[in-house]
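Asks: All I have is the shape, not the residue letters:
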């Protein structure tokens, strides 16, 4: 999950003040990479992480006495003496952090960013320093918004994440493509779905739980789910638009319901389609001797998992693996 989603979730229309910190460059090894972001709220609350906990308190202290709207703080982790940021921290790189004070206008832009991401669009974010510092958000559709002076270099829009030197602007620009939250749709609200939904939400997925049984599919059982939809398979499949980036897990434990769902979902494009249960059972659901390559059965990594919690861990790990594989492929293409 991109840290910016945690930051956006912590901001609402009543928010005011605070500092947004973003890791814009890492040289060498570090616990987190470019794009890691963190919100320092006026009351001392901290949202997100920039490292494994090595830098956050120091940065918080620096920010307390600073009146600067924009700052750059560099942490050199390469030293080995006890007074340095080196070996004792577990990292061995140089981390550059840009901080930005949040005024009312910036908060409104962040709320707009949150709304755009919720429509399923990705957004290119740019930040710059120098004589005319600023930030800009460029959605796939619609007009850019932010606080930005000068032109927008088109060639840096293809960068997934990192620093870019713009000749037009005469300086470096940090570019990051922010994607919507990864979405997981779970069909089945049995007891074993509860740890899966909880772990997946904790890993940054926007989770929707679907089931025909109101007594199971409700907020008390699935507080971490963003949506809970009640209905039989034919009703659910008319209410949910499965998108190419979505992940889906079928786990109703009812053969007829699983079969109805799989017969429709097998023909849709999605990032991941997993079915709980053995390969033999899934083949029976399909009415075939073989299982298509795009269907994962049984769902989850082969870690000899037993019990609801371990199986949930194996499935969430596989979802993360699939998500990162897609990112790696995109980065190679760029």
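Replies: On my side now, so go ahead. This one's a predicted model, so the numbers in the text were calculated from it and none came from an experiment.

Asks: From now on I want contacts and neighbour counts done on CA atoms only, so please keep to that.
Replies: Will do.

Asks: so where's the longest helix in this protein?
Replies: helix 307-333 (DSSP state H).

Asks: Can you give me the buried ones in it?
Replies: 309-320, 323 (16 or more other C-alpha atoms under 10 Å).

Asks: for that helix, packing partners?
Replies: With contacts taken as 3 or more C-alpha pairs under 8 Å, 6 or more residues apart in numbering; DSSP states H and E, helix 307-333 sits against helix 193-202.

Asks: Okay, buried residues for the helix it packs on please.
Replies: 193, 194, 195, 196, 197, 198, 199, 200, 201.

Asks: try it against this one:
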């Protein structure tokens, strides 16, 4: 649900009743991943999506029912279901949905969700843990976990909760959930985790959904050329925090790149040495000038970055490899360099070239081949864990 955090945060501040449906597991060719959500308020307004349109109507009705009954419910939709065609899930996939009512008067779950939504909406790292499979009376219970291990809420039942869940030892379960959430938050991943109700691997099994909200990943574009402007725009579209860096102040200006989050005048290698870049960061080197490229790439290829691509002709690429070998880089480090940058789309214009580069970044992130899907036998949706994540405001930190 953190993928629609900004809107739901506003609903919480306005005191709206709402129900939220969240994808908790998928199989086959399902278009959305765990964590994707659709929410419906008391007036019938809907935001988000759980299936790219396939089952939205049925899930909308489930949200309205949850608002009426006040009970969380888990439902499955799949191609093998008798009503698969009726609800539109004819793509061959299956999805499990958890629908949770969040009335304004709720003093247990709502404050936890509101805190998680606020963190995600304002770009603060946090993980939301919810029970998505287990005793009916525990479905939807939530815990907000911060990077330092502090947390709000509890996955255990209230003292007056009827049924077998009364015997669940909440503190032990909460501690286990915090440990699992911190590990996933550090990696910027959203995933499900199986635990025992006692907080270990024993007792009645529970499935937890951990949604990670982390700041958007970075795209650093080196070289303030015309192609950079188009790449900035598509980088923002994909959810990156985009920086343009160039040592030439006449070219590196905010006026030339109004959509960039920041424009920096500095030698590229010096900026990379001084800035924060992690395993989700992508570097696009468009300078194709050895005095800029070599010191920069020598450093970049030794760091655990998600993607390093460099523009230039094949002749430039061969010369670049020779210089980098002379600088001491080995074959494994050089194999990480995407050069010439981008996929072969026959691109000519800056916009087409930016699309080519962005396509290679996505393929690298998702484990795609870059080949046409027509006639291919490969899966349409790849399930390849990768460190490149998109944050909750379009991009969630990431999805498993």
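Replies: Sure thing, it's come through. Fair warning: this is a prediction, and the values are worked out from it, not measured in the lab.

Asks: Just the TM-score for the two chains, thanks.
Replies: Here the TM-score for the pair of chains, by TM-score structural alignment, normalised by the length of structure 1, is 0.76; 322 aligned residues with a C-alpha RMSD of 3.9 Å.

Asks: what's near enough to touch residue 22 of structure 1?
Replies: Neighbour list for residue 22 of structure 1: 34, 35, 36, 37, 38, 50, 97, 98, 99 [criterion: C-alpha atoms under 8 Å, 6 or more residues apart in numbering].

Asks: now the strands for the stretch 1-150 of structure 1?
Replies: 19-29, 37-40, 46-48, 70-76, 92-101, 123-128, 134-139, 145-147 (DSSP state E, counting those that start in this stretch).

Asks: just how off-centre is the first one within its chain?
Replies: Strand 19-29 of structure 1 sits 17 Å away from the centroid of its parent chain (C-alpha atoms, centre = their mean, to the nearest Å).

Asks: ok so, going back, from the buried residues of helix 307-333 of structure 1, which is closest to residue 250 of structure 1?
Replies: residue 315 (11.6 Å; C-alpha to C-alpha).

Asks: isn't that closest one right up against residue 299?
Replies: Yes. Assessed by C-alpha atoms under 8 Å, residue 315 of structure 1 is found in contact with residue 299 at 6.0 Å.

Asks: Next, count neighbours for the nearest residue to residue 46 of structure 2 once chain neighbours are set aside.
Replies: Closest residue to residue 46 of structure 2 apart from its sequence neighbours, by C-alpha to C-alpha, 6 or more residues apart in numbering: residue 40 at 4.4 Å. Around residue 40 of structure 2 sit 24 other residues, with neighbours defined as other C-alpha atoms under 10 Å.

Asks: Surely residue 40 of structure 2 touches residue 47?
Replies: Yes. Proximity of residue 40 of structure 2 to residue 47 meets the contact threshold set by C-alpha under 8 Å, at 6.7 Å.

Asks: Burial check on the counterpart of residue 307 of structure 2 in structure 1, number of neighbours?
Replies: In structure 1, the residue equivalent to residue 307 of structure 2 is residue 272, according to TM-score structural alignment. Using other C-alpha under 10 Å, the number of residues around residue 272 of structure 1 comes to 20.

Asks: show me the contacts for residue 272 of structure 1.
Replies: 246, 247, 248, 294, 295, 296, 319, 322.

Asks: 7 Å instead, please
Replies: 246, 247, 248 (C-alpha atoms under 7 Å, 6 or more residues apart in numbering).

Asks: just the buried residues of helix 193-202 of structure 1 now: which is nearest residue 240 of structure 1?
Replies: Looking at those and their distance to residue 240 of structure 1, the nearest is residue 197, at 17.5 Å (C-alpha to C-alpha).

Asks: I'd like the distance between the corresponding residue of structure 2 for the closest one and residue 382 of structure 2.
Replies: Using TM-score structural alignment, the partner of residue 197 of structure 1 in structure 2 is residue 232. To residue 382 of structure 2, residue 232 of structure 2 is 26 Å away according to C-alpha to C-alpha, to the nearest Å.

Asks: re the thing from before, and the contacts of residue 272 of structure 1 as TSV, adding neighbour count, secondary structure and distance to residue 183 of structure 1?
Replies: Shown next, in TSV, are the contacts of residue 272 of structure 1 (neighbours: other C-alpha atoms under 10 Å; DSSP: H, G, I helix; E, B strand; the rest coil; distance: C-alpha to C-alpha, whole Å):
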residue	neighbour count	secondary structure	distance to residue 183 of structure 1
246	20	coil	5
247	22	strand	6
248	22	strand	8
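
Asks: Nearest to residue 332 of structure 1 among the residues you listed?
Replies: residue 246 (21.5 Å).

Asks: Do I have it right that the closest one meets residue 273?
Replies: No. Using C-alpha atoms under 7 Å, residue 246 of structure 1 is not in contact with residue 273; the gap is 8.7 Å.

Asks: what's around the residue mapped onto residue 60 of structure 1 from structure 2, how many residues?
Replies: Under the alignment (TM-score structural alignment), residue 60 of structure 1 maps onto residue 60 of structure 2. The local packing of residue 60 of structure 2 (other C-alpha under 10 Å) involves 22 other residues.

Asks: Find the nearest non-adjacent residue to residue 60 of structure 2, please.
Replies: Nearest residue to residue 60 of structure 2, sequence neighbours excluded (C-alpha to C-alpha, 6+ apart): residue 40, at 6.9 Å.

Asks: Look up the closest residue to residue 96 of structure 1, ignoring the ones flanking it.
Replies: Nearest to residue 96 of structure 1 is residue 74, by C-alpha to C-alpha, 6+ apart, at 4.5 Å.

Asks: same check, this time on residue 300 of structure 2
Replies: Nearest non-adjacent residue to residue 300 of structure 2 (C-alpha to C-alpha, 6+ apart): residue 308, at 7.2 Å.

Asks: what's the answer for residue 194 of structure 1, then?
Replies: residue 222 (6.3 Å).

Asks: what about residue 187 of structure 1, distance to residue 264 of structure 1?
Replies: 13 Å.

Asks: So which of those two has more stuff around it?
Replies: Comparing residue 187 of structure 1 with residue 264 by other C-alpha under 10 Å, the one with more neighbours is residue 187, at 25 against 12.

Asks: how much space between that one and residue 217 of structure 1?
Replies: Distance from residue 187 of structure 1 to residue 217 of structure 1, by C-alpha to C-alpha: 10 Å.

Asks: Show me whatever sits in contact with both of the two.
Replies: With C-alpha under 7 Å, 6+ apart, residue 187 of structure 1 and residue 217 have common neighbours residue 211.

Asks: Can you add distance to residue 12 of structure 1 and give the buried residues of helix 193-202 of structure 1 back as a markdown table?
Replies: Below are the buried residues of helix 193-202 of structure 1 laid out as a markdown table (distance: C-alpha to C-alpha, whole Å):
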| residue | distance to residue 12 of structure 1 |
| --- | --- |
| 193 | 30 |
| 194 | 28 |
| 195 | 28 |
| 196 | 28 |
| 197 | 25 |
| 198 | 23 |
| 199 | 25 |
| 200 | 24 |
| 201 | 20 |
